[in-house]
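J.: fold the stuff below for me.
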Amino acid sequence: MNDAAGLDDDNSLGRRMREFRKSRGWSLRSVADRAGLSIGLISLIERGRSSPSIRSLRLLAGALEVPMEWFFQDRWASTKTTHSQVLRSGQRRSLRLAGQGISIQIASPPKTEKLQMFVVELEPGGGSGGEMDQHQGEEAGLVMSGEIEFWLGHDHLLLSEGDSFQFSARTPHRYHNPGVVPARVLWVITPPFYSYLLGKKDRQRESRRKAGA
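T.: Next comes the predicted model:
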């Protein structure tokens, strides 16, 4: 995808966020306070001037009281689903964070209960963002092409095509593509994290973690 298309993705995400926030009558400050992020960062995201990291997107979802999959482009509504347990490749909901160099496609059918699959594509240098993240659940995956660099707690790992991983998502983690070609990863999260609505207790946990950092 070219840079212009990536800019359109960031603008679209920011515009939807701004319209949704205003429809609820929430100020930038109130959303910033709930998310534990700066007003300046949220303003930049809403204006399409900055791409949120995966962690920031998760915190924004909690502040806006929506699941993370709300940010994804919806292809289900325009494509007839032939089976509730099958998702065709053209039906995947997608999200591209151009500034982070990462694209995510939800590969699980809509009625997901126990786990959720994704196809994650990382441009050279692209990744989850500079901050370590942690949340409930467990993550696993298979590197289908390219390579990814992982930080898991105190461990620093390099994975190449054919390598797989699995870890508790409560372990602080981040990742990026250190190579010169795109990386493609089949990713699995349980419980279905992107369908999960971040609640008050989760936001309080994030606030305590930030205060103790």
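J.: from here on, contacts and neighbour counts on C-alpha atoms
T.: Noted.
J.: centroid residue for the protein?
T.: I54 (4.2 Å; CA atoms, centre = their mean).
J.: I figured it hits M132, correct?
T.: No - applying CA atoms under 8 Å, one finds I54 not in contact with M132, separated by 9.9 Å.
J.: tell me where the protein has strands.
T.: Using DSSP state E, the strands of the chain run over 93-97, 102-106, 116-122, 138-145, 147-152, 155-160, 164-168, 173-176, 183-190.
J.: now those strands as a markdown table including mean neighbour count and distance to L44?
T.: Putting those into a markdown table (neighbours: other CA atoms under 10 Å; distance: least, CA to CA, whole Å) gives the following:
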| stretch | mean neighbour count | distance to L44 |
| --- | --- | --- |
| strand 93-97 | 22 | 14 |
| strand 102-106 | 22 | 18 |
| strand 116-122 | 23 | 23 |
| strand 138-145 | 18 | 30 |
| strand 147-152 | 20 | 27 |
| strand 155-160 | 13 | 31 |
| strand 164-168 | 14 | 32 |
| strand 173-176 | 22 | 23 |
| strand 183-190 | 22 | 28 |
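J.: which of those sits closest to L28?
T.: strand 93-97 (21.1 Å; CA to CA).
J.: which residue of the chain sits farthest from its center?
T.: The chain, CA atoms, centre = their mean, max distance from centroid: T82 (27.3 Å).
J.: which residues touch that residue?
T.: By CA atoms under 8 Å, 6 or more residues apart in numbering, T82 lies in contact with nothing.
J.: against A107, how distant is it?
T.: Going from T82 to A107 by CA to CA, to the nearest Å gives 15 Å.
J.: OK, contacts around the nearest residue to the residue nearest to the centre of the chain once chain neighbours are set aside?
T.: Excluding its sequence neighbours, the residue lying closest to I54 (CA to CA, 6 or more residues apart in numbering) is S128, at 5.4 Å. By CA under 8 Å, 6+ apart, the contact list for S128 reads S53, I54, R55, Q100, I102, R174, Y175, H176.
J.: out of the residues you listed, which one sits closest to F167?
T.: R174 (11.9 Å).
J.: so how far is stretch 94-113 from its chain's centroid?
T.: The chain centroid and the centroid of stretch 94-113 are separated by 7 Å, computed with CA atoms, centre = their mean, to the nearest Å.
J.: following up with a second sequence; could you model it the same way so I can compare the two?
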Amino acid sequence: MDIGKKIRALRLGNNLTQEELANRVELTKGYISQLENNLTSPSIQTLFAILEVLGTPVHEFFGKVEEDFEPVHTKEDFYEKENEELSHTISWIVPNALKYEMEPIMIEIKPGGQSEIDDPHPGEEFGYVLEGQIVLVLNKTRYVVKKGETFYYLANKEHYLINLGSQNAKVLWISTPPMF
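T.: A predicted model of the protein is given here:
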């Protein structure tokens, strides 16, 4: 783990200069510079004080290793599942999205098909119709959403999508927290 790099990233994320961070922790600017360049290591007490000023819990600092985070995903990374009964295909377009705040999927619905019916749950959902048009059903109320249009709702009502058109519909659908 590159402690210096993580401290620098947190400092910059808080819009602090090295001098401002040093003053808040009662250290010198030179010491902060040495820490960030891995020329010295902080004591546990100093590290805890720095993390407190930067608003980062210790467990979070040593938790997920950001170097493992991959921000770009290709079609080869997607997981696809076809539902022949409901005439749709879902592509999970971000691997391991369940561990994040949002879960984006791509759903392609054939004419006459529909998504699964989702029961009410906590969270919010957003969609962008890329092709065709769909009918968004929220608690039995229907909304037509055409290509280039979006939808957004609280997921506290039964909800699903239907394709009543004559061509395939393709929707980028994002749920927070992950639910798909």
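J.: out of the contacts of S128 of structure 1, which are shared with structure 2?
T.: Retained in structure 2 by both residues aligned by TM-score structural alignment, their matches' CA atoms under 8 Å are the following of the contacts of S128 of structure 1: Q100, I102, R174, Y175, H176.
J.: as CSV, those residues with distance to L13 of structure 1 would be great.
T.: Shown next, in CSV, are those (distance: CA to CA, whole Å):
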residue, distance to L13 of structure 1
Q100, 14
I102, 14
R174, 22
Y175, 22
H176, 22
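J.: between those, which is closest to F165 of structure 1?
T.: The closest of these to F165 of structure 1 turns out to be Y175 (CA to CA; 12.2 Å).
J.: trace the closest one over to structure 2, please.
T.: Using TM-score structural alignment, the partner of Y175 of structure 1 in structure 2 is L161.
J.: now the alignment partner in structure 2 of F165 of structure 1. Nearest residue, chain neighbours left out?
T.: Applying TM-score structural alignment, one finds that F165 of structure 1 aligns to F151 in structure 2. Leaving out its chain neighbours, the residue that sits closest to F151 of structure 2 by CA to CA, 6+ apart is G127, at 5.1 Å.
J.: in structure 2, what range does the longest helix anywhere in structure 1 match?
T.: In structure 1, assigned by DSSP state H, the helix with the most residues is helix 3-23. Under TM-score structural alignment, helix 3-23 of structure 1 has no counterpart anywhere in structure 2.
J.: now do the buried residues in that helix.
T.: G6, L7, D9, D10, N11, S12, L13, G14, R15, M17, R18, R21 (16 or more other CA atoms under 10 Å).
J.: could you check how far the fourth one is from I45 of structure 1?
T.: D10 of structure 1 sits 8 Å away from I45 of structure 1, going by CA to CA.
J.: contacting residues for L158 of structure 1?
T.: So L158 of structure 1 contacts E147, I148, E149, F150 (CA under 8 Å, 6+ apart).
J.: please say which position in structure 2 the second one maps to.
T.: The one in question is I148 of structure 1. Match for I148 of structure 1 (TM-score structural alignment): I134.
J.: so that match touches I162, yeah?
T.: Yes - contact criterion CA under 8 Å: I134 of structure 2 and I162 qualify, at 5.6 Å.
J.: residues near H154 of structure 1, how many?
T.: Neighbours of H154 of structure 1 under the rule other CA atoms under 10 Å: 9.
J.: R205 of structure 1 too?
T.: 12.
J.: that one matches what in structure 2?
T.: Using TM-score structural alignment, R205 of structure 1 lines up with nothing in structure 2.
J.: tell me how far the helix or strand hosting L21 of structure 2 is from the chain's mean position?
T.: Using DSSP states H and E, L21 of structure 2 falls within helix 18-25. Per CA atoms, centre = their mean, the displacement of helix 18-25 of structure 2 from the mean C-alpha position of its chain is 32 Å.
J.: do the same with stretch 149-157 of structure 2
T.: With CA atoms, centre = their mean, you get 17 Å for stretch 149-157 of structure 2.
J.: any idea how far the residue nearest to I54 of structure 1 is from G101 of structure 1?
T.: Distance from S128 of structure 1 to G101 of structure 1, counting by CA to CA: 9 Å.
J.: quick one: residues contacting S84 of structure 1.
T.: Per CA under 8 Å, 6+ apart, neighbours of S84 of structure 1: P109, P110, K111.
J.: that one and F167 of structure 1, how far apart?
T.: S84 of structure 1 is 29 Å from F167 of structure 1, by CA to CA.
J.: how about R58 of structure 1?
T.: 19 Å.
J.: and what of V86 of structure 1?
T.: Distance from V86 of structure 1 to F167 of structure 1, by CA to CA: 27 Å.
J.: equivalent analysis for Q91 of structure 1, please.
T.: Q91 of structure 1 is 29 Å from F167 of structure 1, by CA to CA.
J.: which residues touch the closest residue to R29 of structure 1 other than its chain neighbours?
T.: Leaving out its chain neighbours, the residue that sits closest to R29 of structure 1 by CA to CA, 6+ apart is I39, at 6.0 Å. Each residue near I39 of structure 1 by CA under 8 Å, 6+ apart is listed here: L28, R29, A32.
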